[in-house]
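K.L.:
Here is my input; please provide its structure:
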Amino acid sequence: MRNSRKSFGVVKGASSGFMISLLIHAAAFLLAGMLVVFTVQHKEEKKFVPPKPVERPKMKLKKPKVKVKKTAKPKATTRIVTKVMRASMPDIQLPEMSGMGDGMGGGGGGFELDMDFGNLTALGSTRSIGNDLEGTYWDLKFTRGGVFSPMEGEEWREIFHKFFRTWNTSIFSKYYRSPQKLYTTFLVMPPTISALAPVAFGMSDDMASGGHWVVYYKGKIYHKEGITFRFWLGVDDSLAIRINKKVVVAGSFISPEDGESERAPKMYRSLWESESMDSEKYVIGSSLATVGDWVTLEPGVEYDMEVVISENASSGASFIVAVEEQGVEYPENSQGGPILPIFRTSELSRDQLDIIYKNLCEDEVCCTNGPIFRDF
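P.N.:
Alright, predicted model coming up:
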């Protein structure tokens, strides 16, 4: 007998439980897919859209009309005038700054001040600029009161020689002294008439004659970096220089035309003698040059300097003081001697150079180069 079984399910040949499980899983996958689609979506970027321009009402403006009376005139202003009393400033002397030292051209350009030297001469000017030598003049032909008293040449030499022993100006106290002082930054008077000295120092016409006069200069000299040098003199009739109370050079007129045996006795006799082989070898001015002793100035140290110049005859006179710096080579002149720079305590102005060049021989000395004996 055949056993008959009832089968439960929807699909033939498959278990109803399996089919139910399959349907549940299919529904789950469908739900999960829908969630992904709805949650992962590309959000579009928001674009800024400007608002539409607002139309603003326009107002028509009327130009204001102003009536101007043609006859109207501005009122006259009243000026108040006052007198201002200007304070009088003192006469201040400034140091010369032309060229600003060698680094600005050494006298050939650069910054230059027009200094007021007063009455400018080869022996100096009536105004001081500070770094100069002060000159005093005595005329040995006149007494202290201004009375003419003629003097012989030998007497003049004795007086001057006496002064040279002591350097005491009281020796000239019984002779006429000019009340006018002169101030100089250089020691150059090319050959000229001897009457130039009394005229330069303001002597009156009846006293302004040449010969038998003395000029004594004194002042301070410095050198910024320090220097070793010696003076060269060309002089008619005599000149001597003392630094810190020591004579460093003394020269008198020596005619280039006379032979050694015919030369006049030296003004200073045995009080000072040159030790240089170049002394009395080359002509400077109208005389054979005298070469001085070597002198050393320490950097920035102040030294006293004294210069005495005298003239005997009433004809011609001259003096030229040049400087030879140790270790420096100089160009040669037609004699074969060195063309040396002149002694100076400042850059020279054009007016000063004109005075020197007027009677100076070409290539004799140099007036624009060389050391300047000042502390700035």
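
K.L.:
For the rest of this, base every contact and every neighbour count on C-alpha atoms.
P.N.:
Fine.

K.L.:
Show me the contact partners of stretch 290-306.
P.N.:
Identification of contacts with stretch 290-306 by CA atoms under 8 Å, 6 or more residues apart in numbering yields 216-234, 241-245, 248-251, 274-276, 278-280, 375.

K.L.:
which among the residues you listed end up buried?
P.N.:
Neighbour-count burial (16 or more other CA atoms under 10 Å) applied to those gives 216-224, 227, 229-234, 241-243, 248-251, 274, 279-280, 375.

K.L.:
Which ones among those map onto strands?
P.N.:
Secondary structure from DSSP state E places 216-221, 227, 229-234, 241-243, 248-251 of the buried ones among the contacts of stretch 290-306 in strands.

K.L.:
which ones are touching the closest residue to Ser252 other than its chain neighbours?
P.N.:
What sits nearest to Ser252 in space, not counting adjacent residues and going by CA to CA, 6 or more residues apart in numbering, is Ser238, at 4.1 Å. By CA under 8 Å, 6+ apart, the residues touching Ser238 are 250-253, 267, 309-311.

K.L.:
To compare against the first, here's the next sequence to fold:
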Amino acid sequence: MSLHAQLSPEAIARLHAQQRNSTISSILISILVVVLAGIVLLYILLPQIESFTPEIVSYQTGQQDKEIIEKREIARAVQRQPSAPSSSMAKVIAANVASPVAIPVPDTVVDSPSLELGNGDDFGDGWGDGWGVAGGSGGGFGSTSKLDGTITGHLYDFKQSPEGEALSDYNIQNRAHFTDRINRLHRSRYSDLSLDRYFRTKQPLYVRYIAIPFSNASDGPRFFNAEKEVKPSGWIAHYHGQVVAPKNGTFRFAGAGDDYLSVTVNKKFRLVAAWSDIMDTVAVRGANATQHPNHRSPIGTAPLTYGDWFTVRKGQVLDLSITLGERPGGKVGFVLMLEEKGVDYRTTSSGQPVLPPFSMGPLSPQDVADLKKFPGWEWETENVPVFLAK
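P.N.:
Here you go, the predicted model:
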């Protein structure tokens, strides 16, 4: 009978655990040895990568000749107001004698003689005393300050794109290039979208009434501080705002424009008055209803035009736009009046009623004095319905 020694279960378990630990340790050591050997082999066998900083080579072409851009210099007027006129206009207009002398435009060079130079050599007393100067009371082309009783206007140039590039399809000698654009604006009722097709100057002006005697066409751009950007032809000044009717009543506009004047009320044309050579082309039914042969205007031979009657109620808010335009350059002039139905106005020797200006604010003593200096023309300055601008 032989004797066999046997281990206890606890000893067997401990022995198995030691075996597992030894096996795991051996495996880990083998893996580490293989990895280490691989690293050593890579370091020995692979070529060393050289690092370098690439040389930056620049190339320079020969210096090009500078392009010489010829730019016409435009002399700025020393004064910001139109030149002082004499008192000869009214007398010469009465004689209806055309002057053989071309009237120069001081600020820019006009490409061609104007067809609308008017009669006589100047424009009446007092024009150089400051009346209508930009920054003044809101007459003329307007004031640079936003005054009570004024609406806002901007100058637009048909000859340039909105970015200020010259348009090759505009010729100041071609009447249709002006009238086609005016009629397009008529169809859109002077919408912002239609006006955005043309170059607009930065400086706005604020106008209370329209009374501009014959003056240089360059005065329009100059008043808007744009004499360098806009040549004195193919431009419009567009004023827009809201006014309030002062009373219940029936009214009509009367006016004259060299070359173009229009008024809309609530987007409906109530007056279109233009120089005779374009009047038939830009006429709007109801807006140039009447022209009295013996009713003259103060704008040379431009006819005095009356619009249709329209009725308003007191306190009614009206959307109003007024547009002035010049086609070929030379001279401009504009007047806008308002006639109230049933009012017994005083008359001139020819029976023409003396009408008040259409005013969007109360006339100050200075305004009244300015209107009395308007050459060869009478205004009603006491009974003036004021359609107050909001």
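
K.L.:
Quick check: TM-score for this pair?
P.N.:
Here the TM-score for the pair of chains, by TM-score structural alignment, normalised by the length of structure 1, is 0.60; 250 aligned residues with a CA RMSD of 2.6 Å.

K.L.:
And the residue nearest to Ser252 of structure 1? What does it align with in structure 2?
P.N.:
Aligned by TM-score structural alignment, Ser238 of structure 1 pairs with Tyr260 of structure 2.

K.L.:
quick one: that match from Leu388 of structure 2, how far?
P.N.:
Distance of Tyr260 of structure 2 to Leu388 of structure 2, computed by CA to CA, to the nearest Å: 24 Å.

K.L.:
Kindly report the same for Glu378 of structure 2.
P.N.:
For Glu378 of structure 2 relative to Leu388 of structure 2 (CA to CA), the value is 23 Å.

K.L.:
These two: which is more packed in?
P.N.:
Using other CA atoms under 10 Å, the more surrounded residue of Glu378 of structure 2 and Leu388 is Leu388, with 21 against 17.

K.L.:
looking at the alignment, what does that one pair up with in structure 1?
P.N.:
Leu388 of structure 2 maps onto Arg374 in structure 1, by TM-score structural alignment.

K.L.:
what's the nearest residue to that match if we skip its chain neighbours?
P.N.:
Tyr222 (4.7 Å).

K.L.:
Which position in structure 2 pairs with the one you found?
P.N.:
Aligned by TM-score structural alignment, Tyr222 of structure 1 pairs with Val244 of structure 2.

K.L.:
What residues does that match make contact with?
P.N.:
By CA under 8 Å, 6+ apart, the residues touching Val244 of structure 2 are 314-318, 387-390.

K.L.:
Ok, Gly202 of structure 1 next?
P.N.:
Residues near Gly202 of structure 1 by CA under 8 Å, 6+ apart: 178, 180.

K.L.:
What's Ile12 of structure 2 aligned with over in structure 1?
P.N.:
Taking TM-score structural alignment, Ile12 of structure 2 has no aligned residue in structure 1.

K.L.:
Can you get me the start-to-end distance on stretch 141-155 of structure 1?
P.N.:
Start-to-end, stretch 141-155 of structure 1 (CA to CA) is 11 Å.

K.L.:
and if you look at stretch 383-390 of structure 2?
P.N.:
Distance between the boundary residues of stretch 383-390 of structure 2 (CA to CA) amounts to 21 Å.

K.L.:
For structure 2, which segments count as helices?
P.N.:
Using DSSP state H, the helices of structure 2 run over 9-45, 89-95, 175-188, 192-195, 219-223, 276-282, 365-372.

K.L.:
Kindly reformat these as JSON lines containing distance to Pro357 of structure 2 and mean neighbour count.
P.N.:
Output for those, formatted as JSON lines (distance: least, CA to CA, whole Å; neighbours: other CA atoms under 10 Å):
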{"stretch": "helix 9-45", "distance to Pro357 of structure 2": "101", "mean neighbour count": "11"}
{"stretch": "helix 89-95", "distance to Pro357 of structure 2": "19", "mean neighbour count": "17"}
{"stretch": "helix 175-188", "distance to Pro357 of structure 2": "24", "mean neighbour count": "16"}
{"stretch": "helix 192-195", "distance to Pro357 of structure 2": "27", "mean neighbour count": "14"}
{"stretch": "helix 219-223", "distance to Pro357 of structure 2": "20", "mean neighbour count": "25"}
{"stretch": "helix 276-282", "distance to Pro357 of structure 2": "22", "mean neighbour count": "15"}
{"stretch": "helix 365-372", "distance to Pro357 of structure 2": "9", "mean neighbour count": "16"}
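
K.L.:
Strands along the stretch 101-250 of structure 2, start to end?
P.N.:
151-157, 199-200, 205-207, 211-216, 235-244, 249-258 (DSSP state E, counting those that start in this stretch).
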